[in-house]
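In: got a sequence here, can you model it:
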Amino acid sequence: MTPEFVIGFARQSIELALTLALPMLMVGLTVGIFVSILQAATQIQEMTLTFVPKIVSMFLALLFAFPWIMEKLITFTRDIFLNLPNYIR
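Out: Next up, the predicted model:
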C-alpha cells in the first residue's frame, strides 16, 4: 500500500461519513433556526423548546434516510471486501 492509497482511502471514508451525516445535520439546522426565530418572536427562552424538536426531527430524518444510508454503507463495505486482494499487494 502506497501513501497515496492510504490518503485516498481515508479521504473517501471521511467523505462518506460526512455525506451520511448531512441529512440529519441539515434537518437539525433548519429546525434549530425555525425554533430560534419562534423564540425570538415570542420571547420564550426555554432550553427544552430548542432541544426536543431538534432531537425528534433528527430522529425522523434518520428514519427516512436510513434505507439510503444503509445502501451507501453496504456499497462501500462491499467494494472494500471485493478489492481486498488488491489492497494487500
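
In: use CA for all of it now, contacts and neighbours both
Out: Will do.

In: could you measure from Val27 over to Phe5?
Out: 34 Å (C-alpha to C-alpha, to the nearest Å).

In: next one: stretch 81-89 to chain centre, how far?
Out: Centroid displacement of stretch 81-89 relative to its chain, using C-alpha atoms, centre = their mean, to the nearest Å, is 27 Å.

In: could you also give me the structure for this second sequence? I'd like to compare it with the first:
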Amino acid sequence: MKVTGIILIVVGILAMAYNGLAAPSFEYPQTGDAAYDTGYAIGLFAIGIVGLLLLIIGIVLFRKAERRERQRQSKYYDYEAERRNQRTY
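Out: Modelled structure (predicted):
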C-alpha cells in the first residue's frame, strides 16, 4: 500500500505539472474553432482535477500504510516486553 501511495503521488504530481505546462498554450488557441477550444479547456481542467485527486488518494494511502506499520511494530515490541516480564529467574 505504501508503494501504491508513492506511485499515485508521483502520477498526481506529473498530471498537475502537465496541466500547468499545457495551460499557457490554451491562451493562444491554434484553431478558430470554439468547440475545439472549449473541449481543450475542459480536458485541461479534468486532467488537473484527476491529478489532484490522485495526489490526495496517494497521500492518504501512504499515511495509512505508515500508520499500519507503526502499529505492527508497536504490537511486536509490546509482545516482546510482555514475554520478558513473564520470565522468572
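
In: TM between them?
Out: Here the TM-score for the pair of chains, by TM-score structural alignment, normalised by the length of the first structure, is 0.41; 65 aligned residues with a C-alpha RMSD of 4.4 Å.

In: now name the helix or strand holding Thr19 of the first structure.
Out: helix 3-42 (DSSP states H and E).

In: for that helix, packing partners?
Out: Packing contacts for helix 3-42 of the first structure, counted by 3 or more C-alpha pairs under 8 Å, 6 or more residues apart in numbering; DSSP states H and E, involve helix 47-82.

In: what residues of the helix it packs on count as buried?
Out: 50, 54, 57-58, 61-62, 69 (16 or more other C-alpha atoms under 10 Å).

In: remind me what it packs against, helices and strands.
Out: Contacts defined by 3+ C-alpha pairs under 8 Å, 6+ apart place helix 47-82 of the first structure against helix 3-42.

In: tell me the angle of the helix it packs on relative to helix 47-82?
Out: Helix 3-42 of the first structure and helix 47-82 are oriented at 160 degrees to each other (axes from the mean of the first three to the mean of the last three C-alpha atoms, to 10 degrees).
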